[in-house]
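Chemist: quick one, what's the 3D model for this:
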Amino acid sequence: LKTRTAILPPIHTTIPDASPPPNFLSQIRRKSVFLTALIIFLAAGGFFGFRYMTTNASIKSIAVLPFVNVGDDRDSEYLADGLSENLINTLSRLPQLKVIARSSSFKFRGENIDVQDAARKLGVGAILTGRVVRRGDDLQISVELIDTADNTRIWGDIYNRKVSAALSVQEEITHAVSEKLQLNLSGAQERQMAKQMTNSPQAYQAYMNGVFFRRKNGAENIRKAIEYQKQSIALDANFARAYTELSVNFAALVEIGALSPQEGLPQARSAAENALALDETLAEAHYSLARVRDFEFDWTGAESSFKQAIELNPNLAGAHTLYAEYLSRSGRFDEALREVKRAQELDPLRTGLIGNEGLIFYHARRYDEAIVKKQIHASLAADNPFAHLELANAYVQKGQNTEAILSYQTSIKLEETTSALIYLGRFYALTGKHNEAIAILDKLKTTGKYVSPTELAILYAALGDKEKAFASLEKAYTERDFQLTSLKVEPGYDPLRDDPRFQDLLRRVGFP
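Modeler: Reported below is the predicted structural model:
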């Protein structure tokens, strides 16, 4: 044992100095600091990247403001407006995104728009703005997508193209917006977004010119719009949207009395049907066909078309608006209120929708609520004679005669419409002023303006002359006067409701 122990190495009872050299220690410290900084940087980047992604993904509403036409070429305004409107139409097809209607977003026109103010009034999470510069055949389009929560720029780009390639720019912008907002499009939505309106630049320019003139309103401008859409179709017979616009224009001429229903409605129907034959997924074509069917007293067909339009494009404010009117005239008031509320969400600055809501309450005999809404509408649209007229009618139903006469007078001062004269005559008849009512009736016979026979029956009914009231209603039926669609709910026809002839007329008009 001793021998074995002797050959073992000696055991040290002291610990040697293990400290590294000073230069080695400083290297370790520098690496530690660098590593810590790198971790913090990556963590911060991950956080802000995550925040960026989640912020964009949380944006579920957008407004496309009218693109600014920069430069001296005022004739190119249709390009800027058309590009903006087509972007609205395309993005509106996406149900996961609320898109503000043109009539509200286009109130913010010009270069010095306060984006935050626009966002607050429109109630959106993102705003798309743009500028268009045209120099001959060259086009420069610059766009910015802004997060309205903090006014930061989500995305922007500049496109330099020929005017003939304007349509392709629209498609590129649409895809960029959907990508930046992380909308996660389905395959069907991707295909829908990629679908080209037309392959003809000339047809597209004629189409945009037509839309531009229709938006200017008035019979003369609408007729110009019709000619442009006919040119567009001649250049591309497969341009479904041009057919849709043609349908909208013919229906508009009928609505304003510039074209008879007998002449205008068949052309409006034919154009809408041609559009749908080319593209059955075009919501605007279903919407236009719904309007035509509504005019034709095709209640079942109209509702079917309204529903199809809304299913294909939940953001189509006009479809929600007219469907609400349809439902109100049918006596389905709760459904009508839901639809008009949806229209208000999509078109928040369109004051007429407040009046529409008031009219639904009026039809539902909820006069207190009708008066509240009509007062708001009349204050916001002080120069609109019909806003004051409808407020006056609601006052009459509540027996507020002093307020009623003041509102009638305001309406007539703004414009002496035949509708205002008829309802003022009714008011006189109901309040015992028979001679004043007869004087208005005589004035209507010599006015030289078109007098709706449906509305004229209201005055005869108030005067107690049922025979002339029904004669006037029969004339309205022969002429297919659209005002007949309010027979079921308009209080002015109450004196006639118990008469079998009235029930027969309701049946013939086809109320559901």
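Chemist: alpha carbons only for contacts and neighbour counts from here, please
Modeler: Will do.
Chemist: show the contacting residues for L463.
Modeler: 426, 429-430, 434, 437 (Cα atoms under 8 Å, 6 or more residues apart in numbering).
Chemist: same check, this time on Y362
Modeler: 370, 394.
Chemist: could you rerun that using 6 Å?
Modeler: Listed by Cα atoms under 6 Å, 6 or more residues apart in numbering, the contact set of Y362 reads A370.
Chemist: could you measure from Y78 over to E85?
Modeler: 10 Å (Cα to Cα, to the nearest Å).
Chemist: of the contacts of L463, closest to I233?
Modeler: Checking those against I233 with Cα to Cα, the nearest one is R426 at 48.3 Å.
Chemist: run this one through as well so I can compare:
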Amino acid sequence: MSKQAELLADEAAHKTVELDDSLPEAHASLAQALANEWKWKEAEAEFRRSMALNGNSAATHYFYAITCLSPQNRIDEAIEQYRTALSIDPLSSIVNANYALLLLQVRRYPESLAQFQKVLARDPNFPPAHYKLSQFYANTGHFPEAVAELRKAFPKMNSASPDPKGYLELSMQIDDSDRSAAVADAAALAGNRIQAFEYLEKAYSSGDNELLFVIRYPALDPLRSDPRFKDLMRRLGLPD
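Modeler: Got it, this is the predicted structure:
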């Protein structure tokens, strides 16, 4: 989401809450808008207000986990919120797929893969699951599978070699203002430190929300001690 779109969403959400403070959906929308601006404390307060008004919204529990808790590395709390969301809406493909991605972020690889497989067994033509599974395979060193899954997510892609270079080439094909973080991930996996930081900065500047996933990926572990990475985390308001 662009910075301008985020500001418009924030303004609209604030107005809705001002009109009727008793609507849980309004507080949830405001919480998401605040999280997209990386205003973590304010976002959490709105999520909690929304859940106090309606604790049975799978979407609110899900967005609290994915946009607020997970970026702050509050993993146990994020898992609890994912599980609550799935207890309410167990068949949601996007919630199940992003739960699998959270398990990747915390290096619970067998559980993550099993979760992805469960999603695709039920919904084999769900592109976001193939896209996220490609990131799982790439970050665990399985590049033939990563390339295959990325091409399933984006069928119009050109072919590429089943290695880190090929995965980076494919990631570059889908690069736009909302995919810069994914290119940073692929560049880090290919050992291109300069390009990885270039695209991390591009993701930050464009407001690419996928950045909040990628910064926790295993591929970026070699970058974490770099002052540029520490500065990025500081600007995001997040712990290392």
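Chemist: element containing the equivalent of S205 of the second structure over in the first structure?
Modeler: S205 of the second structure maps onto T478 in the first structure, with residues paired by TM-score structural alignment. Using DSSP states H and E, the element containing T478 of the first structure is helix 466-479.
Chemist: can you count the residues close to I194 of the second structure?
Modeler: 11 (other Cα atoms under 10 Å).
Chemist: quick one: what's aligned to it in the first structure?
Modeler: Looks like I194 of the second structure aligns to E467 there (TM-score structural alignment).
Chemist: look at K156 of the second structure and give its secondary structure.
Modeler: The local conformation at K156 of the second structure, judged by DSSP: H, G, I helix; E, B strand; the rest coil, is coil.
Chemist: how many neighbours does L238 of the second structure have?
Modeler: Count around L238 of the second structure with other Cα under 10 Å applied: 15.
Chemist: again with L91 of the second structure
Modeler: Neighbour number of L91 of the second structure under other Cα under 10 Å is 13.
Chemist: could you do S270 of the first structure as well?
Modeler: Neighbour tally, S270 of the first structure, other Cα under 10 Å: 17.
Chemist: can you list contacts of the helix holding T478 of the first structure?
Modeler: By Cα under 6 Å, 6+ apart, helix 466-479 of the first structure touches 453-454, 457, 460-461.
Chemist: mind listing what's buried in that helix?
Modeler: For helix 466-479 of the first structure, the neighbour count (16 or more other Cα atoms under 10 Å) marks 466, 469-470, 472-474, 476-477 as buried.
Chemist: so which of these is the closest to R134 of the first structure?
Modeler: Distances from R134 of the first structure to those, taken by Cα to Cα, are shortest for A476, at 51.5 Å.
Chemist: what about that closest one, distance to R365 of the first structure?
Modeler: Counting by Cα to Cα, the gap from A476 of the first structure to R365 of the first structure is 25 Å.
Chemist: before we move on, what about L484 of the first structure?
Modeler: Distance from L484 of the first structure to R365 of the first structure, by Cα to Cα: 19 Å.
Chemist: so these two - more neighbours on which side?
Modeler: Taking other Cα under 10 Å, L484 of the first structure and R365 do not tie; L484 has more neighbours (22 against 17).
Chemist: so the more buried one: helix, strand or coil?
Modeler: helix.
Chemist: setting aside sequence neighbours, what's the nearest residue to the residue most central in space within the second structure?
Modeler: In the second structure, the centroid-proximal residue (Cα atoms, centre = their mean) is F213; its distance is 3.9 Å. Closest residue in space to F213 of the second structure, ignoring its immediate chain neighbours: P71 at 6.9 Å, by Cα to Cα, 6 or more residues apart in numbering.
Chemist: cool, and V372 of the first structure?
Modeler: G358 (7.6 Å).
Chemist: please work out which residues of the second structure line up with the helix or strand harbouring that neighbour.
Modeler: G358 of the first structure belongs to helix 352-363 when assigned by DSSP H and E. The alignment of helix 352-363 of the first structure onto the second structure (TM-score structural alignment) covers residues 94-105.
Chemist: just stretch 281-291 of the first structure next, same as before
Modeler: Against the second structure, stretch 281-291 of the first structure falls on residues 22-32 (TM-score structural alignment).
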